[in-house]
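*Asks:* Sequence below, structure please.
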Amino acid sequence: MKHYILLFLTSLLFISCGKETTSNRTKVNFGSDWTFTKDSTALNWEKVQLPHTAQVEPLIVNNQWQGDCWYQKKFDHPKTDDKVFLYFEGVMHEAWVWVNGELMTHHKGGYLPFTVDITDIVLPHDNTIIVKVNNQDNPQIPPGKTLKTLDFNYYGGIYRNVYLIQTNKTYITDAVHANKVNSGGILVNFNTIAKEKASGSVKIHVKNEDDKSKKVKASITFKNGSEAISFTTNEVTMEPNSNASLSQSVEILNPKLWGIENPNLYEVEVHLIADSKTIDSQTIQTGIRKAELKADGFYLNDEKVFINGTNRHQEYPYIGYALSDEANYRDAVKIKNAGFDFVRMSHYPQTESFMKACDELGLLVMNCISGWQFTGDEKFIENSYQEIRDLARRDRNHPSVVFWEVSLNESDMKEPYMKKANEILRGELPYANIYTAGWIDNPNYDLYIPARQHGKAPEYWNNYEKENRKIFIAEYGDWEYYAQNAGFNQTSYSNLKEEERTSRQLRAFGEKRLLQQAFNYQEAFNSNLKGKHTIGQANWLMFDYNRGYADDIESSGISDIFRIPKFAHYFYQSQRSPKVKLNEKLVSGPVIHIASYWNEKSPLDVTVFSNCEEVAFYVNDILISRQKPTISPFSNELPHPPFVFSIPKFEKGTLRAEGFINGKKVAEHSVKSANEPSKIVVSYDESTVKINPDFPDVVFVYATITDANGNLVSDATTEITFSIEGTDVELVGQNPFPAEAGMATILVRTTTFKKGIKIKATAKGLKEATLELKP
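*Replies:* Alright, predicted model coming up:
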């Protein structure tokens, strides 16, 4: 009787809990009810949910945990004749998976998915999954470099989602698992794209693991809103234990093109049909867009675009890589809101939810394999080649991906490696609109992507003269200001700090140094625009992060590690045209920001970042001047140079800036001098994405110290204590935490979000504050 009850409850699980169901296919989020230990002999294992980090680290990670850890999950499964798979989105970075005591796979590589076929081992009840995970240094697994010499960290654990997938025995394969060149799963490609018509093909890889032959065909439907265009492939006879590829030419009239401002997407529904019945189906999301490298630049949908972007590491404070899908999506929103239309996935493949966000938000992507200043032995090279294959297969349908960085970043790649890496990518994607990128100026690559510091000051790459070659400045704004072009031996300069030069500025370092950082980025941006062969740029970088080799946070981000913007953030935001109108939830149109806290220490030359034609600037409602942008040798190429206003003397009160276009006021921003600290204001960041009600999520909560009137006290360092009330929720991070530039931050991690949460922030001498979050 007990087993019948378990089967019934498990059936309910498949019906209600994180499940995608289409025909005979179900996909269940398998992240709940795991146990975890670092000692496999321990009697009591900790209960955890996925995504999970093997160890919560301090804010500054100077001795990151490495070693073996173990995960276990027990589950029941309805008796079925179907195929059953476990799908792991990412495990860092070596994984052994046992099911019911049998070793099913040993996977190497921490940044891409793998699938485990458990069909022949799964039982109707009492199943046990055990996963051993190891993230110790391994020179054969890319990126291969030892953590103590690496410029980023690889945090251990099952840090991305796990799913249980059930299909018919005749089914559409997973592209990575199928491991077939230019095949596997669903592959969509449009080779002719115009406003009037787009034509291409859809390939569907099918396996028949039944003991009977099957006559199969596929129905394919492209959906965009109310529009639906359908196609049907020819029927193919599949013998038992065989595989086949179903191909279909497709043509869409007046396609809705995917672009930076209007990222139109199509849902592609594929139904596998046998004996007039749908036996399997999948839906993917893709876009139709035309990306071209031409003699005079980069074109998207036949319009020339200078690409303005950034770099991103997938790290959060404390929890490392174990971000929720929503947290990854929020990062993409922040990148778009900062004025960027491009992100380089430095220096490894990033999670599927972040890729999805780039598609939906209109962020162009440079997809990267794992690598940084390291080239290993033959086994390393073999694993790197496989990573190229897996990356192409996972991400080939993403319209956001315009460049494939099949290059070991800043590594001494040899000619055979570069040649083979490009051959592999082109074999997987043998299409005209596929472009490879490499940091070495080598003809195997379509695009040369040096970092700015790889060139000589002061010209850097402005005088690059190869007529048949385009360059993209893949990193700029940090290293050339940090070590004066000291080269790649960064560990030799790990303690170098030049306050008047470096772009590595924490928010705590104060107004003058944050302005210096913003000016560095402005100067480099302006310089990059002088290169006639430069098609775009990506600054280093979006968010502060931890490194394996350093005992401080790498602080060249235009936002800090808690995602709080620095002044440089607003410089970049101002470089987008005011004519651009994005989704109403995103920041676009006219913008203006005064880069000052306006206190006794503030510079009297006040910088205002704006994309307006004119700005009127007031001190305590007295007009200082109304002027056009300030043009100098460091701003004369910018789309929207900053405005600089000279104030005769400091007067406590209010700075106000009004932006005008065509003589009409279109934007306004004000900053008020703060009085004595009086109270705390608590807020949280959802960046247009609500907290997930059903699965684990993590959000930043900010406690801001203000005066009695609610003005930020920018030099406050008071220690703030956080507390929380609610179910399925916890605080993660240093607590109490001293305010940095007037703000203290903690992470709130939810398991589910079905009931309200109360977060309280208290500090000595300040009025406490409570934030209530309701589902």
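*Asks:* rest of the way, CA atoms for contacts and neighbours
*Replies:* OK.
*Asks:* Look up how far Thr53 lies from Arg749.
*Replies:* Look at Arg749 and Thr53: by C-alpha to C-alpha, to the nearest Å, they are 13 Å apart.
*Asks:* Lys690 - that's part of a strand, no?
*Replies:* No. Secondary structure of Lys690 (DSSP: H, G, I helix; E, B strand; the rest coil): coil, not part of a strand.
*Asks:* ok, it - how many residues close by?
*Replies:* 14 (other C-alpha atoms under 10 Å).
*Asks:* compare with the first, here's sequence two:
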Amino acid sequence: MNRRDFLKNSTTLAAATSIATTAVAQAAPRTTKGGRTILPINRGWRYNPKNPKGGTALAFDDAHFDKVVIPHTNVMLPWHSFDEATYTFVSLYRRELRIPASAAGKRVFVDFEGVMTASTVYLNGKKLGEYRGGFTPFSFELTDHINHAGRNVLAVEVDSTERADIPPFGNEIDYLTFGGIYREVNLRVVADTFLENIHARPIHVLTDAPKVEVECFLDRGPKSKPGALSLYAELRKGATVIAAATHTIEAPTVTPHHPQDADQAAGALPPVTPYPNSYTLTLEKLGKIDLWDLDHPNLYTVHVQLSENGAPIDEETRTIGFREAMFTDGGFSLNGKIIKLRGLDRHQTFPWVGQAMPARVQRQDAIILRRDLRTNIVRTSHYPQSRHFLDACDELGLLVLEEIPGWQHIGDKAWQDVAVDNVRRMVRRDWNHPSIVLWGVRINESRDNHDFYVRTNATAHALDTSRQTGGIRYFQESEFLEDVFTMNDFGFPLKPPIHGKYLNTEFVGHTFPTKTFDDLERLREHTIRHIRVHNQLWSDPQYAGGIGWCAFDYNTHGNFGSGDRICYHGVMDMWRTPKPAAGFYKSMCDPSEEVVIEPAFYWSRGDESTLFGDALISSNCDHLKIYIDYGKGFQLVGEVDPDRAKWDHLPYPPFNINLGKAVSDHWGDLRIDGYLKGKLALSKKYSGKGIDQAFVVLPDDTTLVADGADSTRVVLRCTDEFGAPRQFATEAIQFTLEGPAQIVGDNPFSLVAGTGAIWIRAGEAPGKVTLHAKHPHLGTQSVVFTLTPSVPELA
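*Replies:* Next comes the predicted model:
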């Protein structure tokens, strides 16, 4: 097949790829020229938290079950102060399937992206097996159990208890896992022989002759007919074909592939040897390639077609980026340039629904980390996270350290087998993401276990030779089996690097929990603790950089956190609104990205034990002027340069100025003017009146898709007349919602430190939705959302 024919034949696939790359709503059904059909099955589920006896049978009457849409949490929870036992139970999900007539004679799989924690899957009452694991994808083949002439019902028993045989469990962990089918589900209809996976590896990217090695993994079913197979691959930038290659497999000797999840159910995990049914095509003579980097995350797509006897039987595509990323003895190098890493750890959990948030919300976290906090790396602590989040990291230029599920505890041999399988599934799901630069193959903060960690490293290296491995530990006296020594260090000063490739992966966090409503002295100290760590990290090139603990506050077990099931360890709260320490991370970006002035205080006279004194300000300006309006207009009360004497290694040190004398007798509005090279670059004002002046409602988006799952955050904020938050506002906001949507959150919702958020989740009917949010003193604010029609599910 020539390029023109392939482009013509794969139009549907290309459109679907574009949707998948930028999706914020549930994917549409798609069929390729080769016959592969992907059918989302996220709507139309029936749910019962009691798992009634006989509930998996085909004839069982589920009319009294709740109607739910995936992603789904097994129980809605308060945002704090609940018992984690509330969600640890076995529930039942059922869904009737409409198997298309075109599936006859083909193979049919059900693909789950994430179910917490163990899933026993049935079709028409027939048990297909159990998958153990909540953070990695799994599939079961339905082919031999489908009734093509009658009803088909898929049933899933979801065990959301903390089972000791499944990582990360076996001991108490410092986070909550929640429950339910919390990631998307698809039916996949394919030919008897199909493309099981694609690994597209850019190589020699910094030379004049970059290439892409496209390794294609085939799954050949038991009914395959003899015939010559051929593979055709293209590299595209948008719709432009850059290069193509063909590979012919004469007289194939492909070994039948047994579904790996059935292997796990049988207790025999697949080996870590290279996959036996793979073939590699090389795409070369690419011409000038646009590199993927932090500022220009250029993406390409690789399209592959599998043919039998000249006729297409399958097509697939992957998104890639050309970059050379490696940890060296002199730091982290991206495309030959040393970059100091500054990032934060992320838990993928949210108030009220745990982990059950759809694509738009998952992507928003990446936007917050990259654009609001200006970080350049995130660690997926402590498990593989949503593909939507990783897609957004690719598109935004946010580097990723991805790690396997775990927290300190290592179980027995069977437990370790599941953990090794987690490595395999994580790598094989995510090996095409250019944003991922390091595989975390050690259980977070666990003790040494030579044999186990030899296996996890060998698995990652056997599957992906293009990336290094790391292993998160909290003690330096550790056997070093990985490529990069990744270290949680909560002390200060930090321990000096003991290996050439050294990355700090947690600091501050639990040693200094801080709430948005804490007093000024604690908020300032929290900010300083992050500043001083990064200052030390910049002092030595052998520190590759640091990933702070952590981005967002998160729910945890009763033996951790602040006694209300929350760890207040984030530089943002659990609604993703900033604490002052967040301003420091933001201020570390180059002013060409954004000019930043972020005070590490709320402007109030008496919030310190000795009244207001030192004003700590995070900024990437080179000079600040401070003004106070005592009632007759703003008067200059001080000028200050970055505190390079104290923070001597940071590229943009914070500013510190004592304003005690300026406010000892009079108080007033504050103005901070920031200068770059002698020119005014930014000016910000803060009220000294101490009055709640305005109530604002700030949605992340106002257009949603009516698929029953698409959601967006709505930030609530009480401010002064200049838009700065009022820290002590705690009023209850009453909501009224008109139209086909629902509120995810409390109603009424009491502000926390003058702010907070709810989420709006679309229903399944298009139309207009109006949210009215009433503040008891400052009136009502309204937001109108447009729900656009969704693509119907066909299965």
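*Asks:* any idea how far Glu593 of structure 2 is from Asp295 of structure 2?
*Replies:* 9 Å.
*Asks:* Apologies, that question was intended for Leu778 of structure 2.
*Replies:* Plainly put, Leu778 of structure 2 is 35 Å away from Glu593 of structure 2 if you go by C-alpha to C-alpha.
*Asks:* quick one: which of these two has more around it?
*Replies:* Leu778 (13 against 10).
*Asks:* Show me what that one aligns to in structure 1.
*Replies:* By TM-score structural alignment, Leu778 of structure 2 lines up with Leu766 in structure 1.
*Asks:* right, and Phe650 of structure 1 touches Leu604 too?
*Replies:* Yes. When contacts are counted by C-alpha atoms under 8 Å, Phe650 of structure 1 is listed as touching Leu604 (6.9 Å).
*Asks:* what residues are up against the match of Leu778 of structure 2?
*Replies:* 677-680 (C-alpha atoms under 8 Å, 6 or more residues apart in numbering).
*Asks:* Show me the strands in the stretch 401-550 of structure 2, by range?
*Replies:* For the stretch 401-550 of structure 2, applying DSSP state E, counting those that start in this stretch gives strands covering 436-440, 468-473, 484-488, 502-506, 543-548.
*Asks:* Those strands: which one's closest to Arg644 of structure 2?
*Replies:* Nearest to Arg644 of structure 2 among the strands of the stretch 401-550 of structure 2 is strand 543-548 (19.5 Å), distances taken as C-alpha to C-alpha.
*Asks:* Quick check: the closest one compared with structure 1, mean distance?
*Replies:* On superposition with structure 1, the mean distance recorded for strand 543-548 of structure 2 (mean C-alpha distance after the TM-score superposition for structure 1) is 0.7 Å.
*Asks:* So which residues make contact with that strand?
*Replies:* With C-alpha under 8 Å, 6+ apart as the criterion, strand 543-548 of structure 2 contacts 327, 330-332, 339-345, 377-379, 497, 501-509, 530, 534, 537-538.
*Asks:* okay, now the residue lying closest to Asp159 of structure 2 once chain neighbours are set aside: neighbour count?
*Replies:* Counting by C-alpha to C-alpha, 6 or more residues apart in numbering, Asp159 of structure 2 lies nearest to Val90, which is 4.3 Å off, once chain neighbours are set aside. By the criterion of other C-alpha under 10 Å, Val90 of structure 2 has 21 neighbours.
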